[in-house]
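[1] would you be able to build a 3D model of this:
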Amino acid sequence: MDPAPDDRTAVTPPSPDGQSRRALLRAGAAAVAAGTSAALAACLESDSSVDVPPGVDDPTSLPDGQHAWNDALAHDADGNVRPPAHHVFLELSLRGGPDGSARETVETTLRDLERAVAWGPEGVLFTLGYTRAYVDRFDASLEGVSLPEPDPMPVLAAESDVTVATNDALLHLASDDAAVVLAVEEALFGDRQRLDGTSLSGSLADVFERVDRRTGFVGPGLPAERQQGLEGLPDGDPVPEEAPFFMGFRSGFRESQATEDRVTIADGPFAGGTTQHVETLELELGSWFEASSHDQRVARLFSPDHADREAVGKYGDRLGTDPGVLETVDRIADDARERGIVGHAQKLARARDDGDPVLLRRDVNTTDGDVCGLHFVSLQRELSEFRRVRRAMAGDEFRQYGVGPRQGNGILRYVRLRHWGDYFVPPRRQRALPRPNPDT
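    Sure thing, here's the model as predicted:
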């Protein structure tokens, strides 16, 4: 698409009418999934448009942690962090070696982006993380960060066809505006000349090849809109209108999320960074909605006690900032033995550290491949903490009560693992093709 007459990227402003704004978000989700210049052009068809919010004069003034998004994000009416609506995940493979020239190109391009577009949901938020395959390009080992070989855990992989991320890097772009995230993607890879009047002096395409592109969205109304025509969903549009996720309930409650400080690497040359796990789950929503009642879904997702007390509401609207699962942990063995069911969140709460969550989740829905799914995005200080939570999700100890993966063991029977990737996300100062031992 050609630039606007003043060489600025135009985006559609939020409408004061909530329903009109929601319609724009829905159209944007489809455009991001399409990922073409024509889709970007469709986002910009409006008689009323505004410029991309400008970035900062000095990119070094931005938070050192690439993952430090929360201060820039808005909150919902209950006080939970509200994630950006539109997401793009780009798997990248290096065209050559991670030398000084490539490193300079990556850093220059990203700093130009930060000068051109605001760091925030009205502009763009992003992280650039690296795989074990990237680290293995060097003779030295990764200092101060454990990044094991990717190995999908059997709890979800047993009945799944899993693709493991073996490329070099993952770029995650997020924005509330579909036009912005599409325009940024184009600009970063040389398909667009200017952003907000600023030309990017480099292109990531000179360093990386885009190997895979996945997309996602999150927010009330978006799953309900995108459910139409997808594989595996029963008739009648079962996803509630206000639900931000395909399974019909809210997530990301403040009290069930680790803080950004908790997931930040505290020591060593990569202090200020984090580790990231990103996997794609295919959801079996046909049986989720058709073979169980609302109370049964609440019991599986939260706990049987939540269903008994009608504590959740239609889509999690009664839970505020705390889903209240920690207090159900002590009765989990009784629930398995007497009720034949344990809740997904109830199981995960057992893996907290002195009652505090260890994972910061930034999950989004996806309709990639015209299938309902979830991109599970987890940040943690160490990947071992993610694996500890995943073992709690497995709930193998409840088999003695007849609670297996295909019975009442949370939501295991409704998810299939399709993609698995582990990454380390260095601090902003080292994000451009980092050396594994930068202080040496």
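
[2] rest of the way, CA atoms for contacts and neighbours
    Noted.

[3] residue boundaries of the strands in this structure?
    Using DSSP state E, the strands of the chain run over residues 10-11, 50-51, 86-94, 125-130, 163-164, 169-175, 194-195, 198-199, 208-217, 274-283, 360-361, 364-366, 373-380, 415-425.

[4] what's the fifth one packed up against?
    Pointing back at strand 163-164 there. strand 415-425 (3 or more CA pairs under 8 Å, 6 or more residues apart in numbering; DSSP states H and E).

[5] cool, the third one as well?
    Contact analysis of strand 86-94 by 3+ CA pairs under 8 Å, 6+ apart lists helix 18-34, strand 169-175, helix 178-188, strand 208-217 as its packing neighbours.

[6] can you put these in JSON lines and add mean neighbour count and distance to I411?
    What follows is these, written out as JSON lines (neighbours: other CA atoms under 10 Å; distance: least, CA to CA, whole Å):
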{"stretch": "helix 18-34", "mean neighbour count": "19", "distance to I411": "26"}
{"stretch": "strand 169-175", "mean neighbour count": "24", "distance to I411": "27"}
{"stretch": "helix 178-188", "mean neighbour count": "25", "distance to I411": "31"}
{"stretch": "strand 208-217", "mean neighbour count": "20", "distance to I411": "21"}
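
[7] before we move on, back to that, mind putting the strands of the chain in TSV, distance to Q257 included?
    Output for the strands of the chain, formatted as TSV (distance: least, CA to CA, whole Å):
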stretch	distance to Q257
strand 10-11	32
strand 50-51	34
strand 86-94	20
strand 125-130	19
strand 163-164	26
strand 169-175	19
strand 194-195	34
strand 198-199	37
strand 208-217	19
strand 274-283	15
strand 360-361	5
strand 364-366	15
strand 373-380	10
strand 415-425	19
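
[8] one more to line up against the first:
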Amino acid sequence: MKRSSRSLSRRAFVRSAVAIGGASALAACLDRESEADIPSGLEPDELETLPERQHAWTEYERTDEHGNSIAPEHHVALHLEYVGDGPDAMTEERETVESAYETLERAYSRGSDGLLFTVGYGPAYFDRFEESLPDPVDVPEPESLSPIEDPELDSYDGLIHLASDHGSAILSAEEALRGDLETLNGVEVDGSLEGIFEVAERRTGFIGEGLPADNQSGIDGIPDSEPVSEDAPLFMGFKSGFKKSQATEDRVTIQEGPFADGTTTHLSLIRLHLNQWYEQDSREIRERKMFCPAHAEENRVEGAGHNLGDSNQVGGCAERTLEDAKEHGMVGHAQKSARAREDGRPIILRRDFNSTDNDEAALHFLCHQRSIDDFVATRAAMTGSDIAEESAITARMNNGILQYMTVRRRANYLVPPRRHRSLPLPNPA
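    Coordinates of the predicted model:
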């Protein structure tokens, strides 16, 4: 549905405020958004009704006519460094941090219209303990995953992912976590991360129909001559996150041990180079490279692809990946990725979003999976090195959408169940 210019203008302003961050941005954001429109959270004695799975977002998000989840529009990823007094002091620190997270849950309802968040911990956090993580949990150091990439490998202690349709909710939550607010949506702030975690890096982003088109002007990597369509939720012009093209939350949930009901998170920062994508490649080529050659030949995709329903419809294409590479000299991104499916369904749950941080077009590729090995397997299928070795396509050219992306950063995190989200021990049992 096409939005009014006034609505787009407000959303663009809020996006800019979220990207800037801080008290002044929050004040400016509240001039455009009313806190009265954001539903309050739970009473203290009701918090135990919340799901143990931090990543249980699906039932709290809006859905479209096909049952696909509609991701919250605004996102902030806070990368944390532990500055507390070490394992011996963590019992008291743990109570303070948990109070901070519970403040968010009391201030805002769980959902896109309120606030969704996850808290994860990287290998660097667990390295300070003598104990190791229990089987089957493993959070390996990030690594380069193909010969064509040379990313910086993050070593932060933690990651907080905040998401909401209201930019002011995210900014307020962030200020409260930093210890810079006394009340949050009418709730007294109890606890903060101050003196325990420092925000070492802040990344922001957005996703949703109209937002890429409304925020592309003057951004490096997006040509002004060919604007992104207004029905596109992402910079590359096509819909993502189809219900049947995602792993279920059950599939990405750790099933046993003290971290049962948790998950793992992989986060990549990917720089986008879309001048050729829009100025030289035809619409047909873009469909071939994003989905598969059959989608273009059969005119399956209308606009951004909302007509595809609850699936990207590449199941049959996956079986033809090598054949298409030899016959057409080109394969699709979704086509290659579908080769990593299990019983017909993907094994990772993507919750990525676009970014214009530093005035550069980028994608924050954030996904949950039961094991980081599931992401690595999916990424190998996505890279398609095996297809390149047996056909005329190369490691980059005509190999899905690889030539339009540069992986800048990689990181892995364990997202514990809610009961262990605050300064977890490696083996809390």
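
[9] quick one: TM-score?
    The TM-score (TM-score structural alignment, normalised by the length of structure 2) is 0.95; 420 aligned residues with a CA RMSD of 1.5 Å.

[10] which of the strands of structure 1 sits closest to V106 of structure 1?
    strand 208-217 (9.2 Å; CA to CA).

[11] give the aligned range of that closest one in structure 2.
    Per the alignment by TM-score structural alignment, strand 208-217 of structure 1 matches residues 197-206 in structure 2.

[12] what's the mean distance for that stretch versus structure 1?
    Following superposition, stretch 197-206 of structure 2 is found to deviate from structure 1 by 0.3 Å on average (mean CA distance after the TM-score superposition for structure 1).

[13] residues making contact with that stretch?
    For stretch 197-206 of structure 2, contacts defined as CA atoms under 8 Å, 6 or more residues apart in numbering pick out 15, 18-19, 73-84, 156, 353-357, 364.

[14] now a PyMOL select for only the buried ones of these.
    Burial among the contacts of stretch 197-206 of structure 2 is assessed by 16 or more other CA atoms under 10 Å; the matching PyMOL selection reads:
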select buried, resi 15+18+19+73+74+75+76+77+78+79+80+81+82+156+353+354+355+356+357+364
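
[15] just put the helices and strands packed on strand 86-94 of structure 1 in TSV and tack on distance to E241 of structure 1.
    Below are these laid out as TSV (distance: least, CA to CA, whole Å):
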stretch	distance to E241 of structure 1
helix 18-34	11
strand 169-175	22
helix 178-188	20
strand 208-217	15
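
[16] figure out which of those is closest to G272 of structure 1.
    Comparison of these against G272 of structure 1 by CA to CA identifies strand 169-175 as nearest, at 18.0 Å.

[17] just the helices in the stretch 301-440 of structure 1 please.
    Along the stretch 301-440 of structure 1, the stretches classed as helices by DSSP state H, counting those that start in this stretch are 304-309, 332-334, 344-348, 383-394.

[18] let me know which of these is tucked in deepest.
    helix 344-348 (a mean of 25; mean count of other CA atoms under 10 Å).

[19] that one maps to which residues in structure 2?
    So helix 344-348 of structure 1 sits over residues 333-337 in structure 2, by TM-score structural alignment.

[20] measure the mean distance from the matching stretch to structure 1 post-superposition.
    Counting by mean CA distance after the TM-score superposition for structure 1, stretch 333-337 of structure 2 comes out at 0.5 Å.

[21] show me what counts as buried in stretch 286-303 of structure 1.
    By neighbour count with 16+ other CA under 10 Å, stretch 286-303 of structure 1 contains the buried residues 288-289, 295-303.

[22] not counting its own residues, what contacts that stretch?
    Contacts for stretch 286-303 of structure 1 (CA under 8 Å, 6+ apart): 232-234, 238, 247, 304-308, 310, 312, 323, 325, 328, 341-346, 408-411, 414.

[23] any idea how far apart the tips of that stretch sit?
    Length of stretch 286-303 of structure 1, first residue to last, CA to CA, to the nearest Å: 21 Å.

[24] what is the corresponding segment of structure 2 for that stretch?
    Residue span in structure 2 matched to stretch 286-303 of structure 1, by TM-score structural alignment: 275-292.

[25] what's the answer for stretch 242-257 of structure 1, then?
    Using TM-score structural alignment, stretch 242-257 of structure 1 pairs with 231-246 in structure 2.

[26] neighbouring contacts of that stretch?
    1-2, 67-69, 207-213, 228-229, 274, 303-306, 309-312, 345-351, 353-354, 361.

[27] for that stretch, measure first residue to last.
    21 Å.

[28] now stretch 406-426 of structure 2
    Stretch 406-426 of structure 2: ends 34 Å apart by CA to CA.

[29] relative to the whole chain's centre, how far out is it?
    Distance, stretch centre to chain centre, for stretch 406-426 of structure 2: 13 Å (CA atoms, centre = their mean, to the nearest Å).

[30] equivalent range in structure 1 for that stretch?
    Going by TM-score structural alignment: stretch 406-426 of structure 2 matches residues 416-436.

[31] neighbours of E59 of structure 2, how many?
    Close neighbours of E59 of structure 2, defined as other CA atoms under 10 Å, add up to 10.

[32] which position in structure 1 pairs with it?
    Using TM-score structural alignment, the equivalent of E59 of structure 2 in structure 1 is D71.

[33] ok, that match to P63 of structure 1 distance?
    Looking at D71 of structure 1 against P63 of structure 1, where the rule is CA to CA, the gap reads 10 Å.

[34] same question, S49 of structure 1
    When S49 of structure 1 is compared with P63 of structure 1 (using CA to CA), they lie 30 Å apart.

[35] and what of V207 of structure 1?
    25 Å.

[36] of those two, who's got more company?
    Set V207 of structure 1 next to P63 and count neighbours by other CA under 10 Å: V207 wins out with 21 against 16.

[37] just to check, that one is in contact with G100?
    No. Contact criterion CA atoms under 8 Å: V207 of structure 1 and G100 do not qualify, at 11.3 Å.
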